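Enquirer: test case, fold it:
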Amino acid sequence: DTELNTLCTPFGDVVSAKVITDHFSGQTKGFGFVEMSSRPEGHKVMEGLNGTEVSHRKLICNEAKPQKKKGARRR
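Expert: Below is the predicted model:
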């Protein structure tokens, strides 16, 4: 979380940064979420970091999509 926050700070104010980890092993799942204080700052992060390499892994930066509501299934 700290490394992700540090990566994004040059682009603006980081509200939150969270690397997602496996509940059982504690290993990272290879993705995370960053919330910036404004949409333009979020776009700066995506433009500035997309395609860069960190810890031998290429970053792919996208805007998160809202989760779809899971409704009752019809039969």
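
Enquirer: C-alpha only now, for contacts and for neighbours.
Expert: Fine.

Enquirer: distance of Thr9 relative to Glu35?
Expert: 11 Å (CA to CA, to the nearest Å).

Enquirer: with neighbour numbers in mind, choose between those two.
Expert: Between Thr9 and Glu35, Glu35 has the larger neighbour count (other CA atoms under 10 Å), namely 18 against 14.

Enquirer: confirm the more buried one sits in a strand?
Expert: Yes. Counting by DSSP: H, G, I helix; E, B strand; the rest coil, Glu35 is part of a strand.

Enquirer: show me what contacts it?
Expert: Neighbour list for Glu35: Val14, Val15, Ser16, Ala17, Gly42 [criterion: CA atoms under 8 Å, 6 or more residues apart in numbering].

Enquirer: and Thr28, by the same measure?
Expert: By CA under 8 Å, 6+ apart, Thr28 lies in contact with Val19, Ile20, Thr21, Asp22.

Enquirer: now show me the structure for the sequence below, then we'll compare the two:
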Amino acid sequence: MSVYVGNLSYQATQDGLTQAFSEYGTVKRVQLPTDRETGRMRGFAFVEMGTDAEEDAAIEALDGAEWMGRDLKVNKAKPREDRGSSQGGWDNRGGSRRY
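Expert: The predicted model follows:
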């Protein structure tokens, strides 16, 4: 499991997030997703910590805290939902799905 960090400054870095979260435990990995077309950071990150207790401590301390001029939104990351659908409708190419 990992921690979702939202409302990040676009100047946030992996090193900066690692430093901020390392006060609450071992940081295993930091992901800063970027926009595919522009390469610009998307304003959120995922931080993987060593234990659930460390994640909980970071969430407790950093949710709502100001960092780089912004109030952070920090919580447990939710599993990624499958964007595919087996229901009828329009596909992303503008055509109707056939069954």
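
Enquirer: returning to what we had before: what subset of the contacts of Glu35 of structure 1 is buried?
Expert: Neighbour counting over these (16 or more other CA atoms under 10 Å) leaves Val14, Ala17, Gly42 as the buried ones.

Enquirer: map the last one onto structure 2.
Expert: Alignment of Gly42 of structure 1 against structure 2 is given by TM-score structural alignment, with Glu55 as its counterpart.

Enquirer: next one: the first one
Expert: Structural correspondence for Val14 of structure 1 with respect to structure 2 (TM-score structural alignment): Val27.

Enquirer: just the strands in structure 1 please.
Expert: If DSSP state E is used as the criterion, the strands of structure 1 fall at 14-21, 28-36, 53-54, 57-58.

Enquirer: still on that earlier bit, tell me the two of the contacts of Thr28 of structure 1 that are most distant?
Expert: Greatest spatial distance among the contacts of Thr28 of structure 1 (CA to CA): Val19 and Asp22, at 10.1 Å.

Enquirer: redo the strands of structure 1 as TSV? Include distance to Pro66 of structure 1.
Expert: Formatted as TSV, the strands of structure 1 follow (distance: least, CA to CA, whole Å):
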stretch	distance to Pro66 of structure 1
strand 14-21	17
strand 28-36	13
strand 53-54	26
strand 57-58	24
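
Enquirer: longest helix in structure 1, please.
Expert: helix 39-49 (DSSP state H).

Enquirer: next, the angle strand 14-21 makes with that helix.
Expert: Per axes from the mean of the first three to the mean of the last three CA atoms, to 10 degrees, the angle that helix 39-49 of structure 1 makes with strand 14-21 is 50 degrees.

Enquirer: distance from helix 39-49 of structure 1 to the middle of the chain?
Expert: Relative to its chain's centre, helix 39-49 of structure 1 lies at 11 Å (CA atoms, centre = their mean, to the nearest Å).
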